[in-house]
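1. okay, here's the prediction I keep looking at, along with the sequence it came from:
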Amino acid sequence: MIGDTPAPSPVSPAASAPVPAASYAVEGHGLVKTFGSFRAVDGIDIAVPAGAIYGVLGPNGAGKTTLLRTLLGIIDPDEGHRTLLGEGQPLRMARQVGYLPEERGLYPSMKAFEAIAFMGALRGLPLKEGRVRARALLEGHGMGASADKPIRQLSKGMAQTVQLFGTIIHEPRLIVLDEPFSGLDAINQEKLEALIREQARQGVTILFSTHVIAHADRLCERIAIVAGGRIRFEGTPGQARDQLRSQVRLRTRVSDGGWRRALPADTVAEDGAWHFALPDEGIEPLLRALLDGQAGIESLSIERPGLHDAFVAIAGAAAAKQMQDAPAPEEDA
């Protein structure tokens, strides 16, 4: 948002068009999960299209982890129902799912390739086949030299990559990642984003949670913005941005004249420029008034709102601040 431009008008929580497809990898309807008097998930409806990269975006404590675990069948909802890959009992589909929880855990003395194969075996992949695939994965991603190293000798980023490989080694149809970028430096975050895109190109559905808006904006075809245990918005990142009007920044050589009557009512003067929301009728009528009035246009820019601006409008400034104040990822060592 620019300068002191007036705040956008309130946004409807249900501001998105429905997905024009009948095939969903994950669905939840009326999901409620309470812990004592706390409603971690408060009446959520969600549908993740098969083959999509889908992000659940919200601050820590918003209910993202509880929602993912409920959808996976790790915990049962108090109300509502869910289906996973078409199955009403999600745990029956466990071997077709790869799940990376927020809490990481590997045996420190186990060799990297053995750790990957072991995780695959837990999902039904024969250990011998898992070892072959594990070495291929490590070599294919430039980590072949680390295949026989124990986990304790790997950097945090490499160890997390090993656990991620263990999540996908059995070639699941659905990959669920809970805060997968936490603890990774910028280089390893980029590698993880590339791996997510690679899996999506193979037709795998990716569902992940994050409190970092940039990851959702770069990766996701659809997002759910969650705050206070509820979904405040569901749709594409573009649809979220479209909830706000673009902002115009105008500089003129002449500071006054009849042309000023053509400026929108929300115009604010700041730093030698005029700031206002793009009018519904577009910029052309104003341009004509400025030219006819000889205002002397020095510069004019139209800035489309970012996903952060949309998040603030949809979830509220407090939720956005909570996400900004979240601890920064530790540098990979």
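-> Looks like it arrived, so ask away.
2. hey, let's count contacts and neighbours off CA atoms from now on
-> Noted.
3. now for the residue most central in space within the chain: which residues touch it?
-> Geometric centre of the chain, nearest residue: A216, 2.8 Å, by C-alpha atoms, centre = their mean. Applying C-alpha atoms under 8 Å, 6 or more residues apart in numbering, we find A216 in contact with 55, 57, 210, 223.
4. the first one: what secondary structure?
-> For G55, the assignment made with DSSP: H, G, I helix; E, B strand; the rest coil gives strand.
5. ok, now how distant is it from D280?
-> Distance, G55 to D280, using C-alpha to C-alpha, to the nearest Å: 31 Å.
6. here's the one I want to compare it with:
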Amino acid sequence: MHDVDIVGIGKRYGGRSVLRDMAFSLRPGELFGFVGGNGAGKTTTMRIVLGVLAPDAGEVRWHGEPITFESRRRIGYMPEERGLYPKMGVLDQLSHLAELHGLPRRKARAASRYWAGRLGLSERLGDEVGHLSLGNQQRVQLAAALVHDPRLLVLDEPFSGLDPTAVDVMTEALREKAAEGVPVIFSSHQLDLVERICDRVGIISGGRMEACGTIGELRGETAVRLVVDAPDAPADWAGGLDGVRVTRHEGTRTHLELAAGADDQAVLRAALDTGPVHEFAREQPPLSELYRGVVEQRTASTGETAAPATATAPLRSAA
């Protein structure tokens, strides 16, 4: 059973449609990556899940029922824009936010200390948030989303601006919640990170969910690609093989694409005929390439401009 179902959501601002029949589900204990270009509709979708915005069509269901005010108190939300009180101390701020979600004061203080420690902020509990580095402010913001023991996490660009150590700390915290059965949905422009940690990924473009699934499912029936390192092979060693196309050379490594039905063992035999083979491996397209393929396909069918993407620092802001 799904924890959350987003069912046919539509949203318009004036004459502009920003969400069109948006539909997907969140499963218990999964990390769900939500990726898309500028203005794609990610943040609008998240705000509708939270009840900050009302959809013009469709609905959000939690465990099969419409989300209510009470159920929304069990959601942990981290906005892309920092929503913290800059002159308030870390511990006082986290405790205050936990109490707003219904925790008694003593439990709120204990939970605040736990999550501050879990996210590497134990030495900063008395510091005003405004005096912290941007990375530590981001950690406080995540702690604020976690402090009331939420049953759903909705995070908008939680890894933005973090160094690798902070990314690892936050990733482990999210995995900890997922291991408890809490679904986690987060948007990110760091597609390599999404590919590495997420169970499933949703690709949104033009207000629609264009593709959704595991990385393996998104790769689907893509062409088989091989990389072969045969240091003694001439440059054209694979040119005469049936159903095999050379895509590029990198030193002694040759990158190949095989048509449906082409025999990869024939490729290996041809490489061995030239001498030693130091590498023979199948290449898998990264999420950044899958993203571009999905968006370009949609662009070709609609005539809209595609949003750019790279694996590390692609699409700078969310819709």
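-> Perfect, thanks for sending it. Predicted, not measured: the structure shown is a model, and the values here were computed from it.
7. TM-score of the superposed pair?
-> With the length set by TM-score structural alignment, normalised by the length of structure 2, the two chains reach a TM-score of 0.84; 303 aligned residues with a C-alpha RMSD of 2.7 Å.
8. ok, back up a step: of all the contacts of A216 of structure 1, which comes closest to G296 of structure 1?
-> I223 (42.9 Å; C-alpha to C-alpha).
9. and for that closest one, the neighbour number?
-> 27 (other C-alpha atoms under 10 Å).
10. same check, this time on the one 5 residues further on
-> Other residues near G228 of structure 1 number 18, with proximity taken as other C-alpha under 10 Å.
11. same thing with the one 3 residues further on?
-> A count of nearby residues for I231 of structure 1, using other C-alpha under 10 Å, gives 27.
12. L256 of structure 2 now?
-> For L256 of structure 2, using other C-alpha under 10 Å, the count is 22.
13. circling back to that earlier point, shared with structure 2, which of the contacts of A216 of structure 1?
-> Retained in structure 2: 55, 210, 223, out of the contacts of A216 of structure 1 (criterion both residues aligned by TM-score structural alignment, their matches' C-alpha atoms under 8 Å).
14. on that earlier part again, what about G55 and D280 of structure 1, which has more around it?
-> G55 (30 against 7).
15. what range in structure 2 does stretch 170-184 of structure 1 sit on?
-> Using TM-score structural alignment, stretch 170-184 of structure 1 corresponds to residues 148-162 of structure 2.
16. got the contact list for that stretch?
-> 43, 46, 73-80, 98, 101-103, 108, 111, 134-135, 138, 142, 145-146, 167, 170, 182-189.
17. try stretch 125-139 of structure 1
-> 113-114, 116-118, 120-121, 144-147, 165-166, 169-170.
18. how about the helices in the stretch 101-250 of structure 2?
-> 105-118, 134-146, 164-179, 191-197, 215-219 (DSSP state H, counting those that start in this stretch).
19. tell me the most buried of these?
-> Each of these was scored by mean neighbour count; the highest is helix 134-146, a mean of 23, by mean count of other C-alpha atoms under 10 Å.
20. elements contacting it?
-> Judged by 3 or more C-alpha pairs under 8 Å, 6 or more residues apart in numbering; DSSP states H and E, the packing partners of helix 134-146 of structure 2 are strand 75-78, helix 90-100, helix 105-118.
21. mean shift between that helix and structure 1?
-> Following superposition, helix 134-146 of structure 2 is found to deviate from structure 1 by 1.5 Å on average (mean C-alpha distance after the TM-score superposition for structure 1).
22. so that helix versus helix 90-100, what angle?
-> Relative orientation of helix 134-146 of structure 2 and helix 90-100, computed by axes from the mean of the first three to the mean of the last three C-alpha atoms, to 10 degrees: 30 degrees.
23. who touches helix 134-146 of structure 2?
-> So helix 134-146 of structure 2 is in contact with 75-78, 82-84, 90, 94, 97-98, 112, 115-116, 119, 121, 129-130, 153, 158, 161-163, 166, 170, going by C-alpha under 8 Å, 6+ apart.
24. which part of structure 2 lines up with the helix or strand encompassing T66 of structure 1?
-> Using DSSP states H and E, the element containing T66 of structure 1 is helix 64-72. The aligned range for helix 64-72 of structure 1 in structure 2 is 42-50, by TM-score structural alignment.
25. in space, what's closest to A307 of structure 2 - neighbours in sequence excluded?
-> G37 (5.1 Å; C-alpha to C-alpha, 6 or more residues apart in numbering).
26. what distance do you get for the one you found to T299 of structure 2?
-> 13 Å.
27. what's the answer for V140 of structure 2, then?
-> Distance, V140 of structure 2 to T299 of structure 2, using C-alpha to C-alpha: 39 Å.
28. excluding sequence neighbours, find me the nearest residue to Q96 of structure 1.
-> That would be P172: by C-alpha to C-alpha, 6+ apart, it lies 4.5 Å from Q96 of structure 1.
29. roughly how far does that neighbour sit from F165 of structure 1?
-> Distance from P172 of structure 1 to F165 of structure 1, by C-alpha to C-alpha: 11 Å.
30. can you check P90 of structure 1 too?
-> 22 Å.
31. wouldn't R82 of structure 1 be in contact with V32 here?
-> No. Using C-alpha atoms under 8 Å, R82 of structure 1 is not in contact with V32, being 11.1 Å away.
32. tell me which residue lies farthest from the centre of structure 2.
-> D273 (43.9 Å).
33. for that one, give its distance to R82 of structure 2.
-> From D273 of structure 2 to R82 of structure 2 the distance is 61 Å (C-alpha to C-alpha).
34. out of the helices and strands packed on helix 134-146 of structure 2, nearest to R208 of structure 2?
-> Across these, closest to R208 of structure 2 is strand 75-78 (C-alpha to C-alpha), at 22.2 Å.
35. read off where that closest one ends up in structure 1.
-> So in structure 1, the equivalent range for strand 75-78 of structure 2 is 97-100, judged by TM-score structural alignment.
36. and the matching stretch, how far from structure 2 on average?
-> Mean for stretch 97-100 of structure 1 is 0.9 Å (mean C-alpha distance after the TM-score superposition for structure 1).
37. show me what that stretch is in contact with.
-> 163-164, 167-168, 170, 172-178, 180.
38. repeat that for 6 Å
-> 167-168, 172, 174-177 (C-alpha atoms under 6 Å, 6 or more residues apart in numbering).
39. any chance of the residues you listed in a markdown table, plus distance to A313 of structure 1?
-> As requested, those are exported to a markdown table (distance: C-alpha to C-alpha, whole Å):
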| residue | distance to A313 of structure 1 |
| --- | --- |
| T167 | 35 |
| I168 | 36 |
| P172 | 36 |
| L174 | 31 |
| I175 | 30 |
| V176 | 28 |
| L177 | 26 |
